[in-house]
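Sequence first, then the predicted structure, then my questions.
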Amino acid sequence: MGQATPAIGLLALLVVWLGAGQKAALIGITVYTVLPVLSHTIAGLRANDPALLEAARGIGMSPLEVLSRIELPPAVPLILAGVRTALVLNVGTATLAAFGGGGGLGVLITTGITTQRMPVLLLGSILTVALALLLDWFASLAELLLRPRGLEAGS
């Protein structure tokens, strides 16, 4: 439900509540970061085989050991996918923050629109797209490097 909330609507509510500026933008971006990471983490933890978890408890593993040794390693790829999704979503959310006085690349876009200067609008748009693609690429590298050893790419 939280991810279905339009970013511009959330930012508008935060500007009304907190006033215009970077504080409202940062809170909005943070909210949009938490949701995909949390949902991917829950999905990753739920994907574990209940019999494997019961066996780990049966051999005397503590809840912390079960979490760190059994549940988290196979969930890491999904968690990292959530982080990757959040990073790309936040580029768009940060761009919208310009409407609430949050600054960023959205200022170029809104300035280009209001002054009808297409080169400024194009510059802001191209830089926003480039930033999203660059973050996605770095996040994909992080996924490869941080994936626990022994896990297949398709698992």
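Structure's in. What do you need? Numbering: from 1, shown residues only.

contacts and neighbour counts: CA atoms only from here.
OK.

tell me the contacts of Gly102?
Ala20, Gly21, Gln22, Lys23, Ala24, Ala25, Ala94 (CA atoms under 8 Å, 6 or more residues apart in numbering).

and the comparison structure, right after this:
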Amino acid sequence: MTTTPELEEEEETAAPTPPTPPKRRITWQKLTILPAFLVAVLLATWLWFDQADLDAISENALSNGQVSKALWQQVQLTVISTFFVLIIAIPLGILLTRRAFRKATPVAMTFANMGQATPAIGLLALLVIWLGAGEKAALIGMVIYAVLPVLSNTIAGLKANDPTLLEAARGIGMSQLGVLKRVELPLAVPLILAGVRTALVLNVGTATLATFGGGGGLGVLITTGITTQRMPVLVLGSILTVSLALLVDWLASLAELLLRPRGLEVGT
């Protein structure tokens, strides 16, 4: 039996293609694998220390809450330095993409590259000579060292926006600030978040060097283990540093997925 074109059109209209279900942003693997690995590593480390025969020097280095104090100092240094990186690099990146300040972009990027090209320990030493030992010198060094990825990603994300979208937004009467807040920044969010994630991990690693400037942190355990030749102290400081870096990177990756605008996702 033959069908007429009118019947074919009715059949197509009656059976529309079902919409593609949106992809889940965060899978159970993303939520469980790395935390489970970190818990296993920390549990194995605790069991090893529970059975280890520590001498007086090792016990003195790890007693009286010194481990928790060093860990808390490491977290503080990372959070505070990253906060200052964000309030410096993102507004500066936005400013350097405006027409009036674009000529200053090469100069700003040169200084940012110099900050990260300088060895972290050398930069910290110069700041200690200038400002004296303490947390202040460590924080300034960490900010200088980690500002490049956030600044460069902010500039790259804003420059990558389609000019026709911006012209369309201005054409419907949006102000320059409105275009920035509602069009440019949302489109640049993925690249900006990637830079923030890189800066966080950099700051966790750089914070271990704060001990050389009197800033504390897990570097205290590492340097104590090296200078006293006590392997348990060195191992504990190293494992905690690596675990903290992995945990921070995992949390940043979750934030990167959650904060990404849904309109930029395929299939949503």
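Everything's here; your move. Only a predicted model underlies this, so the values are computations on that prediction, with no experimental measurement involved.

circling back: return the subset of the contacts of Gly102 of the first structure lying in helices.
Among the contacts of Gly102 of the first structure, the ones falling in helices (DSSP state H) are Gln22, Lys23, Ala24, Ala25, Ala94.

Surely the third one is in contact with Val15?
Going back to what we said before, that points to Ala24 of the first structure. Yes - using CA atoms under 8 Å, Ala24 of the first structure is in contact with Val15, at 5.7 Å.

Counterpart of Ser39 of the first structure over in the second structure?
When the second structure is aligned by TM-score structural alignment, Ser39 of the first structure is paired with Ser152.

And the residue nearest the centre of the first structure?
Centrality entry for the first structure: nearest residue to the mean C-alpha point is Ala86, 1.2 Å, by CA atoms, centre = their mean.

sorry, back to before: of the contacts of Gly102 of the first structure, which is the most crowded?
Sorting the contacts of Gly102 of the first structure by how many neighbours each has (other CA atoms under 10 Å) puts Ala25 first, at 28 neighbours.

per the alignment, that one corresponds to what in the second structure?
With the correspondence set by TM-score structural alignment, Ala25 of the first structure lines up against Ala138 in the second structure.

Would you enumerate the residues in contact with its match?
Applying CA under 8 Å, 6+ apart, we find Ala138 of the second structure in contact with Leu124, Leu127, Ala207, Ala210, Gly213, Gly214, Gly215.

With the second structure overlaid, report how far the longest helix anywhere in the first structure is off on average.
Longest among the helix segments of the first structure by residue count, using DSSP H, is helix 118-146. Per the superposition on the second structure, helix 118-146 of the first structure and its aligned residues are separated by 0.6 Å on average (mean CA distance after the TM-score superposition for the first structure).

what's that helix aligned against in the second structure?
Against the second structure, helix 118-146 of the first structure falls on residues 231-259 (TM-score structural alignment).

returning to that earlier point: what does the residue nearest to the centre of the first structure correspond to in the second structure?
Ala86 of the first structure maps onto Ala199 in the second structure when the alignment is built from TM-score structural alignment.

same deal with Gly103 of the first structure?
Residue pairing (TM-score structural alignment): Gly103 of the first structure is matched to Gly216 of the second structure.

how about stretch 33-45 of the first structure: buried residues?
Across stretch 33-45 of the first structure, burial judged by 16 or more other CA atoms under 10 Å covers Thr33, Leu35, Pro36, Val37, His40, Thr41, Gly44, Leu45.

Thanks again, I'm all set now.
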